[in-house]
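# predicted model and sequence follow; I will ask about them next.
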Amino acid sequence: MADLSAFPITRRWPARHPDRLQLYSFPTPNGVKVSIMLEEIGLPYEAHTIKIGDNETWTPEFLSLNPNGKIPAILDPDGPGGKPLALFESGAILVYLAEKTGKLLPADPAARYETLQWLFFQMAAVGPMFGQLGFFHKFAGREYEDKRPLERYRAESQRLLGVLEARLAGRDWIMGDDYTIADLALIGWVRNLIGFYEAAELVDYKSLTHVPAWLARGLARPAVQRGLEIPPRA
């Protein structure tokens, strides 16, 4: 039986199955990257709902795992060398899980780096831009009289969708025939942009061909369907 008592986060969110990977998350576009990944690779895990609306990420217990106060984060009792490993940042977690299991990341070095560049494209560009567009279009930012911020993020989000559209021309997935962590990282964000953020018209989503077809393929995957609901909101 793994001993996770040295990690303060387990005092607030106790591990019922300490031998399993512990996921601390909420079903946001960033959070579901890891739950989808875990469902895809079939690694046993235990999910803990972190109520971001109640500021649970700013509690001392959560900050002990991620000092940046953001979900998702994991605690793997069977990390490198058989020792527990705490990890935050969704991109880093995806790479770690892919390398741990040998799944969803090409073994060929050139293809591996090409996959990672598209993962970082999501992390550095798509996530921040889509998130800002959501804020200025749907949330408190919509009340701002100055519409220049909204237009900036709208234009950039539309441009990024165009980059993705061009990449998917003639491809089922970002890397061609193989579904990888690059697809997995992007699915939740594109889905959120046109769904929860209600920004499809703003970014002229209907003008795209390859992105909607790719998104439909991704959302049809059983592991994606399960991961989008993990951990439960309640």
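Now that the structure is in, tell me what you want to look at.

# rest of the way, CA atoms for contacts and neighbours
Will do.

# the chain: strands as residue ranges?
According to DSSP state E, the chain carries its strands in the segments 21-25, 45-49, 73-76, 85-88.

# how about these in a markdown table, adding mean neighbour count?
Shown next, in a markdown table, are those (neighbours: other Cα atoms under 10 Å):
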| stretch | mean neighbour count |
| --- | --- |
| strand 21-25 | 25 |
| strand 45-49 | 19 |
| strand 73-76 | 24 |
| strand 85-88 | 17 |
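
# before we go on, here's another structure to hold up against the first:
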Amino acid sequence: MTMQIPDARLFNPLVISGFLAAAIIGFAGMLIPMPEDAASATLIERLIGNPFVLAIGFVGVWALVYGVIQLWASSMVSRAGGLAGWMSGQGGGQMFAGPQSDASLSAGLFIDRWQSLATRRMAPLSYAVWVLPLLGFIGTVIGISDAIGDLGTVFADGDRQAALESVLGALRFAFDTTFAGLVLVIPVMALSTWLALLDDRARDRALSQRYDDDAVSGT
């Protein structure tokens, strides 16, 4: 029996999720009102003014949109066609027949091929899981380096208040980037785990169906 394995074309889902992420961030900036209390408004303005936080935010939203598209396609009965298959890159599929004379060998080849394509589909999410905290760490290093560099002016400069504010601003920059990276990596990791579990279940179901049908047909 010939089975179809979901494909792993990355161009469509990467481009589509990038555009959707930019649109979501843009609409959120226009539609969500600024909080009235001064502390929250100051925090949001500070985060928006931090380029590392903006980069982390875009990568995080892009990864979540990419994962949701893959989740949508994985939940479909057939991933071979339709809008979900086109957007996710799973459409089209790859046909697998395998050696009919050796069921164990055929099953092993089927699992290897399925896992190879699943790993490729999950690669963008795996990349995001690593890059989000790394961007936060890079921003932290830059912020702490600036704070240490400005620390000498606290004692050397006559205007110690301004110098101290500069040090505190650099430390806020450092901790804001760490906070953003760690907060966004949590839902991305959760979505990645969910997708992996769904894909394992789909693989086992396809494998069982393939060889149960072969046993019934006597092949």
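Perfect, thanks for sending it. Computed from a prediction, not measured in an experiment: that's the story for all the values here.

# report the TM-score for the pair.
Remark: TM-score between the superposed chains equals 0.34 [TM-score structural alignment, normalised by the length of the second structure]; 110 aligned residues with a Cα RMSD of 4.8 Å.

# related to what we said a few turns ago, so which of the strands of the first structure comes closest to His137 of the first structure?
Across the strands of the first structure, His137 of the first structure has its closest neighbour in strand 21-25 (25.0 Å, Cα to Cα).

# that closest one packs against which elements?
Counting contacts by 3 or more Cα pairs under 8 Å, 6 or more residues apart in numbering; DSSP states H and E, strand 21-25 of the first structure packs against helix 31-41, strand 45-49, strand 73-76.

# who are the packing partners of the lengthiest helix in the second structure?
Looking across the second structure with DSSP state H, the single longest helix is helix 160-217. On a contact count with 3+ Cα pairs under 8 Å, 6+ apart, helix 160-217 of the second structure meets helix 51-75, helix 103-156.

# the shortest one packs against which elements?
Just to be clear, that refers to helix 51-75 of the second structure. With contacts defined as 3+ Cα pairs under 8 Å, 6+ apart, the packing partners of helix 51-75 of the second structure are helix 11-31, helix 38-48, helix 82-88, helix 103-156, helix 160-217.

# which of the ones you listed is buried the deepest?
Mean neighbour count, computed with mean count of other Cα atoms under 10 Å, is highest for helix 82-88 among these, reaching a mean of 20.

# I'd like the next helix or strand past it.
strand 94-96 (DSSP states H and E).

# please identify the buried residues of that following strand?
For strand 94-96 of the second structure, the neighbour count (16 or more other Cα atoms under 10 Å) marks 94, 96 as buried.

# so how far is that strand from its chain's centroid?
The gap between where strand 94-96 of the second structure is centred and where its chain is centred comes out at 27 Å by Cα atoms, centre = their mean, to the nearest Å.

# distance from stretch 67-75 of the second structure to the middle of the chain?
The chain centre lies 12 Å from the centre of stretch 67-75 of the second structure; the measure is Cα atoms, centre = their mean.

# buried residues in that stretch?
Quick answer for stretch 67-75 of the second structure (16+ other Cα under 10 Å): 67-74.

# who touches Pro124 of the second structure in this structure?
Applying Cα atoms under 8 Å, 6 or more residues apart in numbering, we find Pro124 of the second structure in contact with Ala63.

# possible to save the strands of the first structure as CSV with distance to Met37 of the first structure?
Shown next, in CSV, are those (distance: least, Cα to Cα, whole Å):
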stretch, distance to Met37 of the first structure
strand 21-25, 11
strand 45-49, 11
strand 73-76, 12
strand 85-88, 15
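
# closest one to Phe130 of the first structure among these?
Of all those, strand 21-25 comes closest under Cα to Cα, at 19.8 Å.

# how far off strand 45-49 does that closest one point, in degrees?
20 degrees (axes from the mean of the first three to the mean of the last three Cα atoms, to 10 degrees).

# between the helices and strands packed on helix 160-217 of the second structure, which one is closest to Ser166 of the second structure.
With Cα to Cα, the closest approach to Ser166 of the second structure among those belongs to helix 103-156: 6.9 Å.

# save the helices and strands packed on strand 21-25 of the first structure as JSON lines, and put in distance to Val95 of the first structure too.
Putting those into JSON lines (distance: least, Cα to Cα, whole Å) gives the following:
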{"stretch": "helix 31-41", "distance to Val95 of the first structure": "10"}
{"stretch": "strand 45-49", "distance to Val95 of the first structure": "17"}
{"stretch": "strand 73-76", "distance to Val95 of the first structure": "13"}
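
# relative to Thr115 of the first structure, which of those is closest?
Among those, helix 31-41 comes nearest to Thr115 of the first structure, with 15.0 Å by Cα to Cα.

# list the buried residues of the closest one.
Within helix 31-41 of the first structure, judged by 16+ other Cα under 10 Å, the buried ones are 31-40.

# and which of the residues you listed is nearest to Thr49 of the first structure?
When the buried residues of helix 31-41 of the first structure are compared against Thr49 of the first structure (criterion: Cα to Cα), the nearest one is Gly31, at 10.3 Å.

# from Arg154 of the first structure, how far off is the closest one?
Gly31 of the first structure sits 23 Å away from Arg154 of the first structure, going by Cα to Cα, to the nearest Å.
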